[in-house]
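Novice: Sequence first, predicted model second:
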Amino acid sequence: MTPQSFMAGVIAGAMLLVGLAMLPALYRLLRGPTVPDRILALDTLFVTAIAELMLLGMHLGTAVYFEAALVIAMLGFVGTVVLSKYVMRRDIVE
């Protein structure tokens, strides 16, 4: 077994595990029970999507996916802050 094939297997396994980690977060996003739980699940999905894109970029050896992960990270942060602020105050702009 060469180091390249071993690394490809490890990356594929990690992608599978991260994909499986998305399932409970998706369930919590859809089922609730409260709005803060759903916001936290959405943030968790953002983080796991970033991890999937990083692993895919490593697997394919291209930097395009890293840039896409950076965009998702920025949008995820802003989205979480806006949703949290709306839940806390029922107003986004002060």
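Specialist: Arrived safely, thanks for sending. Note that the structure is a prediction, hence the values are computed from the model and not measured.
Novice: switch to C-alpha atoms for all contacts and neighbour counts from now on
Specialist: OK.
Novice: residue ranges of the strands in this structure, please?
Specialist: Taking DSSP state E, the chain contains no strands at all.
Novice: mind checking the longest helix of it?
Specialist: Using DSSP state H to assign secondary structure, the helix with the most residues in the chain is helix 3-31.
Novice: Summarise which helices and strands that one is packed against.
Specialist: Judged by 3 or more CA pairs under 8 Å, 6 or more residues apart in numbering; DSSP states H and E, helix 3-31 is in contact with helix 35-60.
Novice: Now the helix it packs on: buried residues?
Specialist: Using 16 or more other CA atoms under 10 Å as the test for burial, helix 35-60 gives 38-59.
Novice: which helices and strands sit right next to that helix?
Specialist: Where contact means 3+ CA pairs under 8 Å, 6+ apart, helix 35-60 is packed against helix 3-31, helix 64-89.
Novice: Any chance of JSON lines for those, columns mean neighbour count?
Specialist: JSON lines is the format used below for the helices and strands packed on helix 35-60 (neighbours: other CA atoms under 10 Å):
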{"stretch": "helix 3-31", "mean neighbour count": "14"}
{"stretch": "helix 64-89", "mean neighbour count": "15"}
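Novice: In addition, the following structure is provided for comparison:
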Amino acid sequence: MTALWIAISVLLGLAALLSTARLMLGPSILDRALSVDVLVASALTGIGAYAAFNRDPTVLPILLVLSLIGFVSSVSVSKFVVRRHLDEAEGAEERGWNT
């Protein structure tokens, strides 16, 4: 049981480390948003593993709130990117540029 817990911790830590590297190096906002989603998913998985190993259902509201925050942030970023892209396209059309 301890070996499984160590393996889960190492893999989730590695995922979080690689996601943090992508967050720092990502050239676009979508790369950074994706890395934040991976960090949230890693946190959700870690908390879920803790709840499963310790049979502790009291962390379920934390899982629910964290998943809702992750979903809302993903939708917000995608709407922002689409709106910015549409505004840039409209500005190019007004100036007579082809996009």
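Specialist: Sure thing, it's come through. The shown structure was predicted, so the numbers you read here are calculated from the model rather than taken from an experiment.
Novice: Just give the TM-score of the two.
Specialist: A TM-score of 0.79 describes the superposed chains when it is computed by TM-score structural alignment, normalised by the length of the first structure; 84 aligned residues with a CA RMSD of 1.4 Å.
Novice: Tell me the residue in the second structure aligned with Phe46 of the first structure.
Specialist: Mapped onto the second structure by TM-score structural alignment, Phe46 of the first structure lines up with Val40.
Novice: cool, and Val35 of the first structure?
Specialist: If you follow Val35 of the first structure across to the second structure using TM-score structural alignment, you land on Ile29.
Novice: before we move on, back to that, compute the distance between the match of Phe46 of the first structure and Gly70 of the second structure, please.
Specialist: With distances taken as CA to CA, to the nearest Å, Val40 of the second structure is found 6 Å from Gly70 of the second structure.
Novice: Distance of Ser74 of the second structure relative to Leu68 of the second structure?
Specialist: From Ser74 of the second structure to Leu68 of the second structure the distance is 10 Å (CA to CA).
Novice: likewise Val81 of the second structure?
Specialist: 20 Å.
Novice: Same check on Ala41 of the second structure?
Specialist: Applying CA to CA, the value for Ala41 of the second structure to Leu68 of the second structure is 11 Å.
Novice: And for the alignment partner in the first structure of Ala51 of the second structure, nearest residue in space, chain neighbours not counted?
Specialist: Structural correspondence for Ala51 of the second structure with respect to the first structure (TM-score structural alignment): Gly57. Leaving out its chain neighbours, the residue that sits closest to Gly57 of the first structure by CA to CA, 6 or more residues apart in numbering is Tyr65, at 5.1 Å.
Novice: give the contact list for the one you found.
Specialist: When contacts are counted by CA atoms under 8 Å, 6 or more residues apart in numbering, Tyr65 of the first structure is found next to 53-54, 56-57.
Novice: Need the residues you listed in TSV (columns: distance to Tyr27 of the first structure).
Specialist: Conversion of the contacts of Tyr65 of the first structure to TSV gives the following (distance: CA to CA, whole Å):
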residue	distance to Tyr27 of the first structure
Leu53	21
Met54	23
Leu56	24
Gly57	27
